[in-house]
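[1] Sequence first, predicted coordinates after that:
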Amino acid sequence: MRGRYNCVKDFKEGIETIRYQLPQPKTCHFCNARLFHRETSSMCCKDGKISFPNIPICPEFMELICEQTPRGRHFRQYIRFYNNMFAFTSMGVHVDESVASNSRGIYTFRAQGAIYHRIGSLLPHTPLSVRHLQLYIYDTDLEIQRRMSQSVEAHEDIVRLIQRILDMHNPFVEKFRQLSRSPNLHQCKLLIKEQPLNQPQYCLPNASQVAAIIVGGEEAGHLSGREILVQTFGGNLINVQDTAGFYDPLQYPILFPFGTYGWDINTRDANRNKVSCRDYYAYIFQIRDDALSMIWLGGRLSQQYVVDNYVKIETHKLRWFEHNQDSIRADLYQGLQDAFNEGESDTVSIFISAPTFSSYI
């Protein structure tokens, strides 16, 4: 058995120790991001080439999350639960509970494998299976009771406050409430739209832009690969594409109470240049002294959001490699050319993979 050695038993106070202190953070003179030791402005805004407006914050949520009261501490501890209670989509992820539930040390959100956002039908199969989007539409008179029944930890005053804030500000909620009042609800479908191409990034979406109600046999028209047509009834969940701008606000209503769009495949900066997924989140994840952000005040929910979008960034990198094998001459990397040169004719025996650059980690 390996023995244990106490490395500090011979420590003497008289021994001189060397103290290291990192330099004070600097401020990017392009976007005002706080830059720590050895960070440069190319990381936050690509030396001023990228610029986005600050994500608007809700004063009511800001006050609640900053409260130094039992209610505020409870909300911060269970913020992921409250967000999930009001989320329009469900999140498929394998969370490493050995880290997340560890009572020692700080809370850590660690996911294993892929992350999926899924959306269900407008109406449930049974009254007892109402969840997520359906809570905004089906039997709204009992909405509070149904949300409270999800956990004994829920505080009714907090649930009512979140409901009131989202009813007041969120365009998705406005459209879903409108649908719930439709006399032909059982004949309706809901089209969740992409962000308009000509809309500036700083413009908040309104209810007519985020979704449309389709009644009866009315045609939805041509749908892009990222728009979603939610059926009235249906057993299958629909995957929300991570290239759609509504991917973030549908899953994180507490972080984006105004329905602010996240990154999508057509996101452009102030100069109308396309911005990659990595560059977009590298910009909005920065700490700026002149701008408050719910992303950095959300605690455990912010950890989930950062991990979720880091997985999105890595997925886009791998997707690029998958679809650009000809550009990187992948046949030379995986030995396919060598197999043909050696006269290998059995294509089944040739293993074909999708290699990446050696610099990809």
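    Everything's here; your move. Numbers count the residues shown, from 1 in each chain.
[2] From now on I want contacts and neighbour counts done on CA atoms only, so please keep to that.
    Fine.
[3] okay, now residue 179: neighbour count?
    The local packing of residue 179 (other C-alpha atoms under 10 Å) involves 22 other residues.
[4] Could you do residue 60 as well?
    For residue 60, the tally of surrounding residues (other C-alpha under 10 Å) stands at 11.
[5] and it, helix, strand or coil?
    Classification of residue 60 by DSSP: H, G, I helix; E, B strand; the rest coil places it in helix.
[6] Now do the contacts for it.
    Applying C-alpha atoms under 8 Å, 6 or more residues apart in numbering, one finds that residue 60 lies in contact with residue 165.
[7] 10 Å - rerun?
    By C-alpha atoms under 10 Å, 6 or more residues apart in numbering, the contact set of residue 60 is 161, 162, 165.
[8] out of those, which is most surrounded?
    For these, the largest number of neighbours (other C-alpha under 10 Å) sits with residue 162, at 20 neighbours.
[9] My guess is residue 191 contacts residue 228. True?
    Yes. Because the distance of 5.7 Å satisfies C-alpha atoms under 10 Å, residue 191 is recorded as touching residue 228.
[10] if I look at these two, which residues touch both of them?
    Joint contacts of residue 191 and residue 228 (C-alpha under 10 Å, 6+ apart) are residue 211.
[11] And what about residue 232, helix, strand or coil?
    Residue 232 falls in the coil class when you classify it by three-state DSSP.
[12] Residue 160 too?
    Note that with three-state DSSP, the state of residue 160 is helix.
[13] swap in residue 308?
    Secondary structure state of residue 308, per three-state DSSP, is helix.
[14] Excluding covalently adjacent residues, which one is nearest to it?
    residue 115 (6.8 Å; C-alpha to C-alpha, 6 or more residues apart in numbering).
[15] Show me what counts as buried in stretch 276-294.
    276-281, 283-284, 286-288, 293-294 (16 or more other C-alpha atoms under 10 Å).
[16] any idea which of those is closest to residue 70?
    Of all those, the one with the least separation from residue 70 (C-alpha to C-alpha) is residue 294, at 20.2 Å.
[17] hold the first one in mind and look at this next one:
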Amino acid sequence: MANLMPMETSSAPVAFEVVGLVVGDIGSSNVGRDIIIQDHSSQLQRISEKHPKFMSMQYPLLFPYGEDGYHDELMYRQRSSTSANQHQKVTMLHYYTYRLHDRPNDFNTPLRCKRLTQAYFVDGYCCVETFRIGFYRKPSFQSKYRSSSFSSLANSVSRGIASGSSVG
């Protein structure tokens, strides 16, 4: 009878359980999505959507080697045949667009996992849209535009002010 015990290696990580915790529900907060892990010292650590390992921790079957995903410091590769790029840093949208396409001589694991691939790209889309909305919520963006509450706009219209630029 063959020995069915797995071979042990000294560097292999060992975990006896994996737990996921969902806090809140959709729409209950504006903080985005994140992963909370417990490190070796039993401290909880938050991994945000902008962390390079976020997607590899979210989808360990797609990224078994813990490959880095999108992060703010990801740069375009410069080619000698083209002139300098307009943009030096890769946007999140361009990163996920790049991941979406298959290339010869490049085994793209996330494209070969059927439903898990769909979940990965939906998560990628949600990350892109979250950061787009976050851009519009920044005080620096908000301060560029004049705004007024609906009740003050309704009061202005009732007073006969028809030009929106004079109201706010």
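    Nice, thanks for sending it over. What you see is a predicted model, and the numbers here were worked out from it, not measured in a lab.
[18] Would you mind reporting the TM-score between them?
    Scored by TM-score structural alignment, normalised by the length of structure 2, the superposition of the two chains gives a TM-score of 0.60; 127 aligned residues with a C-alpha RMSD of 3.7 Å.
[19] related to what we said a few turns ago, kindly reformat the contacts of residue 60 of structure 1 as a markdown table containing distance to residue 93 of structure 1.
    Conversion of these to a markdown table gives the following (distance: C-alpha to C-alpha, whole Å):
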| residue | distance to residue 93 of structure 1 |
| --- | --- |
| 161 | 28 |
| 162 | 25 |
| 165 | 28 |
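[20] Okay, strands next: where are they in structure 2?
    Using DSSP state E, the strands found in structure 2 span residues 34-38, 44-48.
[21] what's the burial count for residue 128 of structure 2?
    Neighbours of residue 128 of structure 2 (other C-alpha under 10 Å): 19.
[22] need the contact list for it.
    Shown in contact with residue 128 of structure 2 (C-alpha under 10 Å, 6+ apart): 49, 91, 92, 93, 94, 95, 96, 122, 134.
[23] Residue in structure 1 paired with it?
    The criterion is TM-score structural alignment: under it, residue 128 of structure 2 has residue 313 as its aligned partner in structure 1.
[24] From residue 280 of structure 1, how far out is its match?
    10 Å (C-alpha to C-alpha, to the nearest Å).
[25] what does residue 330 of structure 1 give?
    Taking C-alpha to C-alpha as the criterion, residue 330 of structure 1 is separated from residue 280 of structure 1 by 29 Å.
[26] What distance do you get for residue 124 of structure 2 to residue 148 of structure 2?
    As for residue 124 of structure 2, its distance to residue 148 of structure 2 is 34 Å (criterion: C-alpha to C-alpha).
[27] again but with residue 66 of structure 2, I slipped
    Relative to residue 148 of structure 2, and taking C-alpha to C-alpha, residue 66 of structure 2 is found at 47 Å.
[28] Same drill for those two, tell me which one is more crowded.
    Neighbour totals were compared for residue 66 of structure 2 and residue 148, and residue 66 leads with 16 against 9 (other C-alpha under 10 Å).
[29] Structure 1: which residue goes with the more buried one?
    Residue 66 of structure 2 maps onto residue 259 in structure 1, with residues paired by TM-score structural alignment.
[30] these two touch, right, its match and residue 169?
    Yes. The pair residue 259 of structure 1 / residue 169 is scored as a contact, 8.1 Å apart, by C-alpha under 10 Å.
[31] For the most centrally placed residue in structure 2, which residues are in contact?
    The central residue of structure 2, meaning the one whose C-alpha is nearest the mean C-alpha position (C-alpha atoms, centre = their mean), is residue 127 at 3.4 Å. When contacts are counted by C-alpha under 10 Å, 6+ apart, residue 127 of structure 2 touches 32, 33, 49, 50, 92, 93, 96, 121.
[32] related to what we said a few turns ago, let's have the strands of structure 2 in CSV, adding mean neighbour count and distance to residue 74 of structure 2.
    Below are those laid out as CSV (neighbours: other C-alpha atoms under 10 Å; distance: least, C-alpha to C-alpha, whole Å):
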stretch, mean neighbour count, distance to residue 74 of structure 2
strand 34-38, 14, 20
strand 44-48, 13, 16
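[33] Reformat the ones you listed as JSON lines; add distance to residue 62 of structure 2.
    Putting the strands of structure 2 into JSON lines (distance: least, C-alpha to C-alpha, whole Å) gives the following:
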{"stretch": "strand 34-38", "distance to residue 62 of structure 2": "17"}
{"stretch": "strand 44-48", "distance to residue 62 of structure 2": "18"}
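[34] Of those strands, give the one that comes closest to residue 76 of structure 2.
    Once C-alpha to C-alpha is applied to these, the stretch that comes out nearest is strand 44-48, at 22.8 Å.
[35] Which elements pack onto that closest one?
    Strand 44-48 of structure 2 is packed against strand 34-38, helix 54-58, with contacts defined by 3 or more C-alpha pairs under 10 Å, 6 or more residues apart in numbering; DSSP states H and E.
[36] residues making contact with it?
    Contact with strand 44-48 of structure 2 is made by 31-39, 53-55, 57, as judged by C-alpha under 10 Å, 6+ apart.
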